[in-house]
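> sequence unavailable; structure follows:
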């Protein structure tokens, strides 16, 4: 009843693909601090091109872009911060998008959901598409000097591209394709960057606990 035609998930006849990829990237970084940014912006652009050789002879081009912007603020009165010290509170915003052309294998699709995508969903449980758009807003603030917190809201969508992926993995699995999540996280400072623990609730009311190292953006 879904109207889907069964397709093999691999491009080669034996079910094993060879994938040779060349990647190029560029970034413009004007953040005041790469580990704990509170002002400035970061822009990244990337392109991946496969070379159609070997088993499967796969040819596709993938484009990605990401833009993060940080605004220092003082919404909460932090008594332990001296007047002349930099403001440790910030509003942080990120938007990113990507798309792929030609022979996109299902295992190379953009997957949404999880710690670095839409929190409140498990990894890859929101969508799997040929294209995607994702946006996040966070309010980051310290609790004590070595421990901070963040209020966040995430949104992601495959832009109705799940049915354009070979084998229709997102549609077969019944993934919703777009959704949002929101919640509260804790950041514990360490020599390798903030240890991140986020509690997220998605638009279906399900909740998840997410862990990571470093700020998401």
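Received it, and whenever you're ready, just let me know what you need. A quick note: this is a predicted structure, and the numbers were derived from the prediction, not measured.

> rest of the way, CA atoms for contacts and neighbours
Fine.

> which residue sits closest to residue 67, ignoring its sequence neighbours?
Sequence neighbours aside, residue 43 is the residue nearest to residue 67 in space, at 4.5 Å (criterion: C-alpha to C-alpha, 6 or more residues apart in numbering).

> residues near the one you found, how many?
17 (other C-alpha atoms under 10 Å).

> what's the separation between it and residue 70?
Going from residue 43 to residue 70 by C-alpha to C-alpha, to the nearest Å gives 12 Å.

> second one coming, line it up with the first:
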């Protein structure tokens, strides 16, 4: 209890010549108000002494912690026999700030609940403070934990029925597809995790489009005392995605798709400075193969000519002539995020910088440097209204820029357009480029009845005339603009965003329903 609070109590007491109930109540309110403002919920004046001789003594209880214990409970929230759980107690201990001898703080309880839940080891976490039986002025803290199953597996099966030669589906055309997912959340009882997934559209011939990912996560790899919570992750992967680079513009609709297969391994070390700000450094070794819709390796793009035939002399899909590249590169990422939520609306700042630097581990391997930066500001225009739960009006200012030096493969080029680039266009509709500049402004205004916000926005993006520096110039080949802007309005309903956008290149309007945040 600081001296200025004691002086405030004495100053209030001197205003009265006698020690009345009102004087004692004022002293109690001042002292307990201080503790409450600091989150020290057990800070209180238990009783007063000395009223008969004029030397009043206030006995202050501050809520000092005498014991912190992790209590494992069963499905009925009853303590497990012998308090035996799968998870090592130190895994829980390193995630909370409760210390014997410190004062119990409600903010520490909130942080403990959040961080322990993020371990993904428990489906029920409760922080229960209670008076110490030996000294009621002190506090014992029990952290109740109900563990999730450490091992889980899920299988999802889909049947794709295709007609046979006679127009009816048969056993040959019935192709089962789906995915298999498994995880071990608590290897060796120390919170280390192993995840795996396999997916394919045809289990009978999985080699056609088999996708898999195997990931290992080792938290606190530098020890329990590491304040940055350094973690190590290793992954092996094989994925296939449709490339947005080989996409037609508004003048070319039917463009044969190019699929990008990536298979490789990745190792990453990540440090967390706060709950949202972090940095990471990883190494990636991968093989990239481009394929057409039939699954055959494809070294160049194509488009349909007016006479109906295909032009196969399009931009190269890879740096090599074979349709396959093997690359190794370092990937660094720094995120500074100070955003908070005020009645469901983000307020604050977020900056993200990422750089990929190739490592020429073999002669004639690509050498490149790919960097991008994102700056976003959520500016609150008016203070929060304590009388209702309406979100405050906010202006969002966003800029994203990027550039690629050296060998630039088409599959790594920046794609212009899309829900997270320039709304009103499909992904890649505006072009593909070595350089990128995007700017956006969004004004969010509260909607009283729905207790959410509507918004007005304006966005633009440009390739900075760098499309021609890509091999084959995909932007020109597919007759795309290379730049564009859009404006519109929308409303947010829970996780859903409904938007009405105007394409300023063509003057047409479109309506979209999307999930998640734009920024």
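Now that the structure is in, tell me what you want to look at. Values in this document were obtained by computation on a predicted structure and should not be read as measured data.

> fetch the TM-score of the aligned pair.
The TM-score (TM-score structural alignment, normalised by the length of structure 1) is 0.82; 203 aligned residues with a C-alpha RMSD of 2.6 Å.

> close enough to count as contact, the residue nearest to residue 67 of structure 1 and residue 31?
No: using C-alpha atoms under 8 Å, residue 43 of structure 1 makes no contact with residue 31, being 10.1 Å away.

> map residue 117 of structure 1 across to structure 2 for me.
Residue 117 of structure 1 maps onto residue 421 of structure 2 when the alignment is built from TM-score structural alignment.

> okay, now that match: neighbour count?
23.

> so which residue is smack in the middle of structure 1?
In structure 1, the C-alpha nearest the mean C-alpha coordinate belongs to residue 117, at 3.5 Å (C-alpha atoms, centre = their mean).

> quick one: contacts for it?
134, 154, 156 (C-alpha atoms under 8 Å, 6 or more residues apart in numbering).

> burial count for the second one?
By other C-alpha under 10 Å, the residues close to residue 154 of structure 1 number 24.

> what's it aligned with over in structure 2?
Using TM-score structural alignment, residue 154 of structure 1 lines up with residue 459 in structure 2.

> measure that match to residue 382 of structure 2 for me?
Separation of residue 459 of structure 2 from residue 382 of structure 2 (C-alpha to C-alpha) stands at 24 Å.

> again, but for residue 388 of structure 2
In terms of C-alpha to C-alpha, residue 388 of structure 2 sits 14 Å off from residue 382 of structure 2.

> residue 217 of structure 2 now?
Residue 217 of structure 2 is 42 Å from residue 382 of structure 2, by C-alpha to C-alpha.

> who has more neighbours, the two?
Each of residue 217 of structure 2 and residue 382 has its neighbours counted (other C-alpha under 10 Å); residue 217 has more, 20 against 10.

> ok but the more buried one is inside a helix, no?
No: in this structure, residue 217 of structure 2 is strand, not part of a helix, as judged by DSSP: H, G, I helix; E, B strand; the rest coil.

> wait, it sits on residue 232?
Yes: contact criterion C-alpha under 8 Å: residue 217 of structure 2 and residue 232 qualify, at 6.0 Å.

> around residue 93 of structure 1, how many other residues sit close by?
Quick note: residue 93 of structure 1 (other C-alpha under 10 Å) scores 19 neighbours.

> quick one: neighbours of the closest residue to residue 123 of structure 1 other than its chain neighbours, just the number.
The shortest distance from residue 123 of structure 1 to any non-neighbouring residue, by C-alpha to C-alpha, 6+ apart, is to residue 114 (4.0 Å). Residue 114 of structure 1 has 21 neighbouring residues, counting by other C-alpha under 10 Å.

> which stretches of structure 1 form helices?
Shown for structure 1, the helices assigned by DSSP state H span residues 169-172.

> ranges for the strands of it?
21-29, 40-50, 60-73, 89-102, 110-112, 127-129, 131-144, 147-157, 178-188, 195-202, 207-213 (DSSP state E).

> those: which one's closest to residue 9 of structure 1?
strand 127-129 (13.7 Å; C-alpha to C-alpha).

> matching residues in structure 2 for that closest one?
Counting by TM-score structural alignment, strand 127-129 of structure 1 sits on residues 431-433 of structure 2.

> off-centre distance for the matching stretch?
Distance, stretch centre to chain centre, for stretch 431-433 of structure 2: 26 Å (C-alpha atoms, centre = their mean, to the nearest Å).

> how close does it sit to structure 1?
For stretch 431-433 of structure 2, the mean deviation from structure 1 after alignment is 1.2 Å (mean C-alpha distance after the TM-score superposition for structure 1).

> report the buried residues of that stretch.
By neighbour count with 16 or more other C-alpha atoms under 10 Å, stretch 431-433 of structure 2 contains the buried residues 431-433.

> just give me the closest of the residues you listed to residue 400 of structure 2.
The nearest one, if we look at the buried residues of stretch 431-433 of structure 2 relative to residue 400 of structure 2 and count by C-alpha to C-alpha, is residue 433, at 14.0 Å.
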